[in-house]
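> After the sequence you'll find the predicted model.
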Amino acid sequence: MPENGTISHTIKDRISTIEFYHPKGNSLPGSLLKELTAKIKEASDTEKSNAIVIKSGGDGAFCAGASFDELLEISSLEEGKEFFMGFANVLNAMRESKKFILARIHGKVVGGGVGIAACADYAMAHSSASIKLSELAVGIGPFVVGPAVGRKIGVGAFTSLSLDARSWYEASWALQNNLFSRVFNSIAEMDKAIDKLASEIASSNPEAMKELREIQWNGTGHWGPTLAQRAEISGRLVLSDFTRNFIEEFKKK
């Protein structure tokens, strides 16, 4: 697999499958975030598919969130905001999709990856897919993913996840709090269920699905300016000594 990661979009049986990969735990540097946004929009706009599945490569983490290497390279507020806008743009692309999005979550999920899971309309996960919002521990805070995660699991659960930033929450917790729709004990079972549901959605009335999705996402029209504001907060905090020291120490482990 390429050192800088890859993004692919394939279509089969009227199902768009978007897969991202990065050798460092499927973390997402700015370049991959831009490509992921573009692929989601591409899948949303094409008439060749009626459903979207988002997955990641390998058999480790589903998504380790932001790239620590890239966070350390940020030297100005403008650069910081631009980086976190990468996550904001992915979440907005998912929100604005004309088609339902399924997420295949095969392993651990951190930070921005939790936001991707929350923006999926239906998330299927393996029992090993524990989650963590580690941003506060890093010195930032889950500002950009906050609207997506809070919408999905509620304010109380989001607060618990945000403040307990060093703890892993099991897939069963994510299921109980509606972040995950279903949890499986085997990858084969999960993939079979994803294929079945994706096929059923792909064969449904596109117009009815579009109308239903708009209703289900009602009240999120403010996300554009809100996520931009949140990206600026994260971009400012990532420049702090606290955050830089944390990342340097983390990379030494």
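That came through, no problem.

> C-alpha from now on. contacts and neighbour counts both.
OK.

> Contacts for stretch 219-229, please.
81, 85, 88, 92, 143-144, 147 (C-alpha atoms under 8 Å, 6 or more residues apart in numbering).

> okay, now the one to match up with it:
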Amino acid sequence: MTEPYVKHTVNQNIGTIEFFHPAHNSLPSNILSKLAEIITKLGQNDEILVIVLKSGGNRTFCAGASFKELVSIENEKQGKAFFSGFANVINAIRTCPKFIIGRVQGKTVGGGVGLASSMDYCLATQYASIKLSELNLGIGPFVVGPAVERKIGVSGMSQIAIDANTFFSADWAKQKGLYADVFETTEALDKAVNKLAKELCSFNPEAVKHMKHMFWRGTEDWDELLMKRAEISGRLVLSKFTKEKLNSYRN
């Protein structure tokens, strides 16, 4: 696999969304836009009763923001537009009336942690360690922060956000509530994801819809909140500190 993609399939009332990017499943604007679009589309499809979100490949689940796109941002408008892509995906998951299962097969960084935190139910392998690296770049996990905080609490979120150079283990993430369970192999993970998805298909869709609304109570302002956070990140990515840090990595 060398070309980026976002694809989806529907099988026995289960909608599966898969994204891939050769740069460790990073998330440029076009993939973020496609993810938000497909999540919304499948949520409106009455044939689909549950959604599984996964990434391609066997190693990294998601490397977060596209480095190539970060270094190309030249003004605040472009910065806000890029970071709002993460906001749109999180809000698409939040407002989708179906439960979304996250399948995390490997390491996840930055925006990928926000993506995993947004899932209604997230399963992972023992290799699925997490890192919020944004502070190291002079930015901060502003857009994904509310989703991460909602899932693992202020204490857990602040710990990984401040210790921005450290990968926290999958077991740590499970203890904090990000992962519902952790498996030794990808095969065991897939078996558990499929089992759960089939079970969810046997439940009353109306009950699921109301439960989803209940679980996300208190996030009704996120359309506005996450866009404000995108503005903050969009300004900081233009700072001298961040530009120098990004250039040091590029060189």
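Nice, thanks for sending it over. Note that the coordinates shown come from a computational prediction; the quantities given were computed from them, not determined experimentally.

> thinking again about what came up before, could the contacts of stretch 219-229 of structure 1 be laid out in CSV, adding secondary structure?
Converted to CSV, those look like this (DSSP: H, G, I helix; E, B strand; the rest coil):
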residue, secondary structure
81, helix
85, helix
88, helix
92, helix
143, coil
144, coil
147, helix
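
> residues touching residue 124 of structure 1, list them.
102-105, 180-184, 190, 194.

> Pick out the most distant pair among these.
Spanning the widest gap among the contacts of residue 124 of structure 1 are 102 and 184, at 15.0 Å by C-alpha to C-alpha.

> Among these two, which residue is more densely surrounded?
residue 102 (24 against 19; other C-alpha atoms under 10 Å).

> Now the more buried one: which helix or strand?
Assessed by DSSP states H and E, residue 102 of structure 1 sits inside strand 101-105.

> After superposing, tell me the mean distance of that strand to structure 2.
Taken over the aligned residues, the distance from strand 101-105 of structure 1 to structure 2 averages 0.3 Å (mean C-alpha distance after the TM-score superposition for structure 1).

> Buried residues, that strand. List them.
Neighbour-count burial for strand 101-105 of structure 1 flags 101-105 (criterion: 16 or more other C-alpha atoms under 10 Å).

> And the furthest pair within those residues?
101 and 105 (12.7 Å).

> Which of the contacts of stretch 219-229 of structure 1 sits closest to residue 127 of structure 1?
Using C-alpha to C-alpha, residue 147 is the member of the contacts of stretch 219-229 of structure 1 that sits closest to residue 127 of structure 1, with 25.2 Å.

> Report how many residues lie close to residue 52 of structure 2.
Around residue 52 of structure 2 there are 23 residues (other C-alpha under 10 Å).

> ugh, typo on my part, it should be residue 180 of structure 2
Residue 180 of structure 2, neighbours per other C-alpha under 10 Å, totals 14.

> Point me to the helix or strand that includes residue 52 of structure 2.
Here residue 52 of structure 2 is assigned to strand 50-55, by DSSP H and E.

> Can you get me a residue count around the residue nearest to residue 156 of structure 2 when sequence neighbours are not counted?
Leaving aside its chain neighbours, residue 156 of structure 2 sits nearest to residue 176 (6.9 Å; criterion: C-alpha to C-alpha, 6 or more residues apart in numbering). By other C-alpha under 10 Å, the residues close to residue 176 of structure 2 number 16.

> Residue 176 of structure 2 -> structure 1?
Alignment note: residue 176 of structure 2 maps to residue 177 in structure 1; criterion TM-score structural alignment.

> OK, contacts around that match?
Counting by C-alpha under 8 Å, 6+ apart, the residues that residue 177 of structure 1 touches are 153-154, 157.

> Filter these down to the buried ones and hand me the ChimeraX line.
Burial among the contacts of residue 177 of structure 1 is assessed by 16+ other C-alpha under 10 Å; the matching ChimeraX selection reads:
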select :153,157
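
> now the strands for the stretch 51-200 of structure 1?
Listed in chain order, the strands of the stretch 51-200 of structure 1 (DSSP state E, counting those that start in this stretch) span 51-56, 101-105, 109-110, 122-126, 131-132, 182-184.

> and the ones you listed as TSV, adding distance to residue 36 of structure 1?
Putting the strands of the stretch 51-200 of structure 1 into TSV (distance: least, C-alpha to C-alpha, whole Å) gives the following:
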stretch	distance to residue 36 of structure 1
strand 51-56	10
strand 101-105	14
strand 109-110	17
strand 122-126	18
strand 131-132	21
strand 182-184	24
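
> returning to that earlier point: would you mind checking the contacts of stretch 219-229 of structure 1 for buried ones?
Among the contacts of stretch 219-229 of structure 1, those classed as buried by neighbour count (16+ other C-alpha under 10 Å) are 81, 85, 88, 92, 143-144, 147.

> list the buried ones in whichever strand or helix holds residue 211 of structure 2?
Per DSSP H and E: residue 211 of structure 2 is located in helix 205-215. By 16+ other C-alpha under 10 Å, the buried positions in helix 205-215 of structure 2 come out as 205, 208-209, 212-213.

> on average, how far is that helix from the matching bit in structure 1?
Counting by mean C-alpha distance after the TM-score superposition for structure 1, helix 205-215 of structure 2 comes out at 0.6 Å.

> once aligned to structure 1, how far is the helix or strand that that helix is followed by on average?
Counting by DSSP H and E, the element after helix 205-215 of structure 2 in chain order, helix or strand, is helix 222-236. Its matched residues in structure 1 lie on average 0.3 Å from helix 222-236 of structure 2 after superposition (mean C-alpha distance after the TM-score superposition for structure 1).

> returning to that earlier point: list the helices and strands the strand holding residue 102 of structure 1 packs on?
In terms of contacts (3 or more C-alpha pairs under 8 Å, 6 or more residues apart in numbering; DSSP states H and E), strand 101-105 of structure 1 is packed against strand 51-56, strand 122-126, helix 187-202.

> Just give me how far that strand sits from the chain centre.
Counting by C-alpha atoms, centre = their mean, to the nearest Å, strand 101-105 of structure 1 is centred 10 Å from the centre of its parent chain.

> Could you tell me the angle between that strand and helix 206-216?
Angle, strand 101-105 of structure 1 to helix 206-216, by axes from the mean of the first three to the mean of the last three C-alpha atoms, to 10 degrees: 70 degrees.

> re the thing from before, can the helices and strands packed on strand 101-105 of structure 1 go into TSV with extra columns for distance to residue 241 of structure 1?
TSV is the format used below for those (distance: least, C-alpha to C-alpha, whole Å):
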stretch	distance to residue 241 of structure 1
strand 51-56	32
strand 122-126	36
helix 187-202	41
